[in-house]
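A.B. asks: Based on what follows, work out the 3D shape:
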Amino acid sequence: MFVAKVVGKVISTQKSEHLLGAKLLIIKPVDDNYNTIEDDAVVAVDTVGAGYGEYVLIAWGHSFCSEKQISADLCIVGIVDEIQRE
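C.D. replies: Sure thing, here's the model as predicted:
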């Protein structure tokens, strides 16, 4: 898993039946200082109701998404409230 920031959304009227009703968001991974990594924008399926500008937890890999019966490799599985480091 990794942390990313929601930077946009994708609107698609024609898509696979496995994505019908799915909310697609554009995310960018962040570094240790919460700065987005500019060249790495990707699309993820939102399973938790995330919105623009929020930091989110990303499950990467088909196993989680297929468990939820979502046809995707990246799923947003949490909204980050706070990250604590020592």
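A.B. asks: C-alpha from now on. contacts and neighbour counts both.
C.D. replies: Will do.
A.B. asks: What residues sit buried inside the biggest strand by length in the chain?
C.D. replies: Longest strand in the chain by number of residues (criterion: DSSP state E): strand 2-10. Neighbour counts over strand 2-10 (16 or more other C-alpha atoms under 10 Å) mark 3-7 as buried.
A.B. asks: Would you reformat these as JSON lines and include distance to Ser71?
C.D. replies: What follows is the buried residues of strand 2-10, written out as JSON lines (distance: C-alpha to C-alpha, whole Å):
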{"residue": "Val3", "distance to Ser71": "21"}
{"residue": "Ala4", "distance to Ser71": "20"}
{"residue": "Lys5", "distance to Ser71": "22"}
{"residue": "Val6", "distance to Ser71": "20"}
{"residue": "Val7", "distance to Ser71": "22"}
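A.B. asks: one more, for comparison:
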Amino acid sequence: MFIGKVIGSVWATQKETGMEHIKLLIVQPIDWKGVENGNTIIAADRIGAGVGERVIISRGSPARYVFGQTSPVDAVIVGIVDSFEIAEDV
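C.D. replies: Prediction:
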């Protein structure tokens, strides 16, 4: 899993079976300081994240389990970050 920031939406009227009614968002991975950290991805969202929010992303096979084994999803938003705490001595 990693943290990212939602930077946009993807609109697709034609989708594969298993992806109907799934919102797709563009997410920029970030590090704990909020600095961009990697290439943008498209992630499925069922929890209602919006542009500008920090989110937790799961990728690969675990992401498919959220929507079922037959869903062609590679990344899914599994949480919206309210806050986090980093130890001072790290």
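A.B. asks: ok so, going back, average gap between the helix or strand just after the longest strand of structure 1 and structure 2?
C.D. replies: Sequence-wise, the next helix or strand downstream of strand 2-10 of structure 1 (DSSP states H and E) is strand 23-29. Once fitted to structure 2, strand 23-29 of structure 1 is off its aligned match by 0.3 Å on average (mean C-alpha distance after the TM-score superposition for structure 1).
A.B. asks: quick one: strand 23-29 of structure 1 to strand 2-10, angle?
C.D. replies: Interaxial angle, strand 23-29 of structure 1 versus strand 2-10 (axes from the mean of the first three to the mean of the last three C-alpha atoms, to 10 degrees): 130 degrees.
A.B. asks: for the next helix or strand along the chain from strand 23-29 of structure 1, packing partners?
C.D. replies: Following strand 23-29 of structure 1 in sequence order, the next helix or strand is strand 42-46 (DSSP H and E). When contacts are defined as 3 or more C-alpha pairs under 8 Å, 6 or more residues apart in numbering; DSSP states H and E, strand 42-46 of structure 1 packs onto strand 23-29, strand 74-79.
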